[in-house]
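K.L.:
Provided below are the primary sequence and the corresponding predicted coordinates.
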Amino acid sequence: MSEVRYFVHQPSSALRRHVREILWVHSQRSRVQVLLPETTLTLVLRQSGSASMRNEALPNAIISGLQQRTRFVEHEANSALLIVRFTEVGAPAILHDRVDLLYNRTAPLDSVLPWRDIDHLQNVLTDARDLQQHFMAVERFLIRRIRTQHGTILQGISPQIEAAAQMIRRSQGRSSIAAIARHAAMSQSALERHFRVAVGVTPKKLSRLARLQHVCRLWNTGKSLTAISFEAGYCDQSHMVRDFRLFTGTSPEEFFRDTRANNLPIFSN
């Protein structure tokens, strides 16, 4: 099995509404990475090695929107990455654009952010001596993106949309859209319209993504499919399997059997 090391960095208070975590991942050998659809956008900065997806080389700096299907990424040996996982509502303040435009897309980072800023950050990371300096450099880069011209933090996150996204995350996708709208003190139509722009998908689709993540966590506990479907809030096992097939193209048993048989590490997008 490929030797993979990773370190999770929790962002400072200035970033916590925008960034869930920053990861450093290093693999000494070549590997295939399984990317399950996640509930947030992801920014990736490659420090060494190269990677490809569907036989196409990936840029060293990319932004990945919310995805509809599981993907497979091939990393060459001695590959090191810094991965920024945003909160559900955090990406617009850094990207300064509608995140629904990135739905089902993986794009070069310089297609949405200035190339000079990205190049400067990559140079700083090259000169950094340890992981802490890497994380601090990424934090400074992100904080500059959410500061106004007067130097104050841009508070562009809608409290109502943030409350709705947090409810979906806490309930692991089991809350009804009507209940989410009531919690956010919005009509369902207004919630869906503003939610898509700020989060990247509708509340219903984010709920389905959150449930997929929960199903995978429950599978790792060794529970049966019947128990997993009940605990994840599905009306029956067949409904859960249909949802899982929609995102992965296969059943839960086949998906986890194949990934384990081929020693494929699973990461969220």
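P.N.:
Yes, it's here. Just so you know, these numbers come straight off a predicted model, no measurement behind them.
K.L.:
Please make it C-alpha for all contacts and neighbour counts, starting now.
P.N.:
Noted.
K.L.:
OK, contacts around the closest residue to Cys235 other than its chain neighbours?
P.N.:
Of all residues not flanking Cys235 in the chain, Ser229 sits nearest, at 7.5 Å (CA to CA, 6 or more residues apart in numbering). Contact analysis of Ser229 by CA atoms under 8 Å, 6 or more residues apart in numbering lists Val215, Cys235, Asp236, Gln237, Met240.
K.L.:
Adding distance to Ser48, neighbour count and secondary structure, write the residues you listed out as JSON lines.
P.N.:
As requested, the contacts of Ser229 are arranged in JSON lines below (distance: CA to CA, whole Å; neighbours: other CA atoms under 10 Å; DSSP: H, G, I helix; E, B strand; the rest coil):
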{"residue": "Val215", "distance to Ser48": "33", "neighbour count": "21", "secondary structure": "helix"}
{"residue": "Cys235", "distance to Ser48": "46", "neighbour count": "10", "secondary structure": "coil"}
{"residue": "Asp236", "distance to Ser48": "45", "neighbour count": "14", "secondary structure": "coil"}
{"residue": "Gln237", "distance to Ser48": "43", "neighbour count": "14", "secondary structure": "helix"}
{"residue": "Met240", "distance to Ser48": "39", "neighbour count": "24", "secondary structure": "helix"}
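K.L.:
And here is the other one:
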Amino acid sequence: MAVGTPHARLRPGVLAYHGYRLSMARPRPRLELPDGVATLLLSFAGNPVVVTSPTGAFEQREYTSMIAGLRTGPRLGTHDGRLFGMDITMAPWLAHRLMRVRMDELADVGLDPAEVAGRWVERLRDRLAEAPGWAARFAVLDEELTARLTEDAAPASVPDRRVVWAFQTLAHSGGRVRIGRLADRLGWTDRQLQKRFRDGIGLPPKGVARVARLQHAMRLLEEGLRGAAVAEECGFFDQAHFNREFRAMTGLAPGKFLEGRRSAEAATRSGGQVDRVQGEVTSLLL
């Protein structure tokens, strides 16, 4: 496993680079939880990842490479134990500009990135695969992403700064800011705000707020707060409402989530990678 920090000119939109070369004796399932980032996954060896929905939201799909946006439900990824590739985590508004696609087309499951960005993705994957090591690959990413983001792009793919502000405000508040208040601050109707979020973020504002609130709740659970206290702190009606929402978004009860995170901590100590984004709860290794 290797982790790289994007060049300062790419931040804060591009969050991190992750490289991996795995050879395990058995399949390794990973439960991906709703988070506030988009992910571009590029495979160098062509080993597939099978993606399913624990809650039955979509049918099983198989990918080698994938670009995935925001989602409000979990997905389970399983591979045969052998992977060689990289992923790039980024803010959804940056992925909108990079991939030049409406972000609601990438919500929940994702697409093959070659179908979205064509030859640019194929060239990027080839350059990364041929580079002599992780440091060289991180340098290639800095170069290629900078070039892509400085090219002239269609106006529709350039993120609106007001949308970026509204998204960041919702995320930093743990989903507690009222959507109507955001629209008023921006001088938009609720319909205008929702359309701009679908295009540039992928989820409507209420969906972003749900993910932010879930992330806040999961961090509080890991800090040792009990369910009733978490429900009150995060603005749920009561603990029963919190439990229902938690299960709907993760496929797990809060107690099962904590058991899985303890196992994930052990994997981290033994050299595995669990969370792909600093400060967010993104995964469980099963």
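P.N.:
Nice, thanks for sending it over. What you see is a predicted model; the values in this text were computed from it and never measured.
K.L.:
TM-score of the superposition?
P.N.:
The TM-score (TM-score structural alignment, normalised by the length of structure 1) is 0.84; 260 aligned residues with a CA RMSD of 2.8 Å.
K.L.:
Over to Leu41 of structure 2. Which of the three states is it?
P.N.:
strand (DSSP: H, G, I helix; E, B strand; the rest coil).
K.L.:
Would you agree it is in contact with Asp87?
P.N.:
Yes. With contact defined as CA atoms under 8 Å, Leu41 of structure 2 counts as touching Asp87 (4.2 Å).
K.L.:
From Gly222 of structure 1, how far out is whichever residue in structure 1 pairs up with Val116 of structure 2?
P.N.:
Residue pairing (TM-score structural alignment): Val116 of structure 2 is matched to Val112 of structure 1. The gap separating Val112 of structure 1 from Gly222 of structure 1 is 42 Å, by CA to CA, to the nearest Å.
K.L.:
Which of these two has more residues huddled nearby?
P.N.:
Each of Val112 of structure 1 and Gly222 has its neighbours counted (other CA atoms under 10 Å); Val112 has more, 15 against 10.
K.L.:
Could I get the contacting residues of the residue nearest to that one when sequence neighbours are not counted?
P.N.:
Closest residue to Val112 of structure 1 in three dimensions, ignoring its sequence neighbours and counting by CA to CA, 6+ apart: Leu95, at 6.6 Å. By CA under 8 Å, 6+ apart, the contact list for Leu95 of structure 1 reads Val112, Leu113, Arg145.
K.L.:
can you rerun that using 10 Å?
P.N.:
By CA atoms under 10 Å, 6 or more residues apart in numbering, the contact set of Leu95 of structure 1 is Ile63, Leu109, Val112, Leu113, Leu142, Arg145, Ile146.
K.L.:
Tell me the buried residues in the host helix or strand of Leu83 of structure 2?
P.N.:
Using DSSP states H and E, Leu83 of structure 2 sits in strand 82-90. For strand 82-90 of structure 2, the neighbour count (16 or more other CA atoms under 10 Å) marks Arg82, Leu83, Phe84, Gly85, Met86, Asp87, Ile88, Thr89, Met90 as buried.
K.L.:
What of stretch 159-167 of structure 1?
P.N.:
Gln160, Ile161, Glu162, Ala163, Ala164, Ala165, Gln166, Met167.
K.L.:
Please list the outside residues in contact with it.
P.N.:
17, 39, 87-90, 158, 168-169, 172-175, 177, 179-186, 191-192, 194-196, 198-199, 203, 206-207.
K.L.:
So which bit of structure 1 is stretch 93-104 of structure 2 matched to?
P.N.:
Using TM-score structural alignment, stretch 93-104 of structure 2 pairs with 89-100 in structure 1.
K.L.:
So what's the gap between the matching stretch and the chain middle?
P.N.:
In terms of CA atoms, centre = their mean, to the nearest Å, the centre of stretch 89-100 of structure 1 is set 13 Å apart from its chain centre.
K.L.:
Among the buried residues of stretch 159-167 of structure 1, name the ones in helices.
P.N.:
Among the buried residues of stretch 159-167 of structure 1, DSSP state H puts Gln160, Ile161, Glu162, Ala163, Ala164, Ala165, Gln166, Met167 in helices.
K.L.:
from those residues, which single one is nearest Leu154 of structure 1?
P.N.:
Nearest to Leu154 of structure 1, judged by CA to CA, of those is Glu162 at 15.0 Å.
K.L.:
what's the matching residue for Thr250 of structure 1 over in structure 2?
P.N.:
Alignment note (TM-score structural alignment): Thr250 of structure 1 maps to Leu252 of structure 2.
K.L.:
Contact partners for the closest residue to its match other than its chain neighbours?
P.N.:
Excluding the flanking residues, the one nearest Leu252 of structure 2 by CA to CA, 6+ apart is Phe246, at 7.0 Å. Counting by CA under 10 Å, 6+ apart, Phe246 of structure 2 touches Gly73, Arg210, Arg213, Leu214, Ala217, Met218, Ala240, Leu252, Ala253, Pro254, Phe257.
K.L.:
which non-adjacent residue is nearest the fifth one?
P.N.:
Excluding the flanking residues, the one nearest Ala217 of structure 2 by CA to CA, 6+ apart is Val230, at 6.0 Å.
K.L.:
now the first one
P.N.:
Take Gly73 of structure 2 and drop its neighbours on the chain: the residue closest to it by CA to CA, 6+ apart is Met249, 4.5 Å away.
K.L.:
And the one you found, how close does it get to Thr72 of structure 2?
P.N.:
Met249 of structure 2 sits 6 Å away from Thr72 of structure 2, taking CA to CA as the criterion.
K.L.:
what residues are shared contacts of these two?
P.N.:
Leu33, Pro34, Arg210, Val211, Leu214.
K.L.:
what do we get in structure 1 for the last one?
P.N.:
Going back to what we said before, that points to Leu214 of structure 2. So, by TM-score structural alignment, Leu214 of structure 2 is matched to Leu212.
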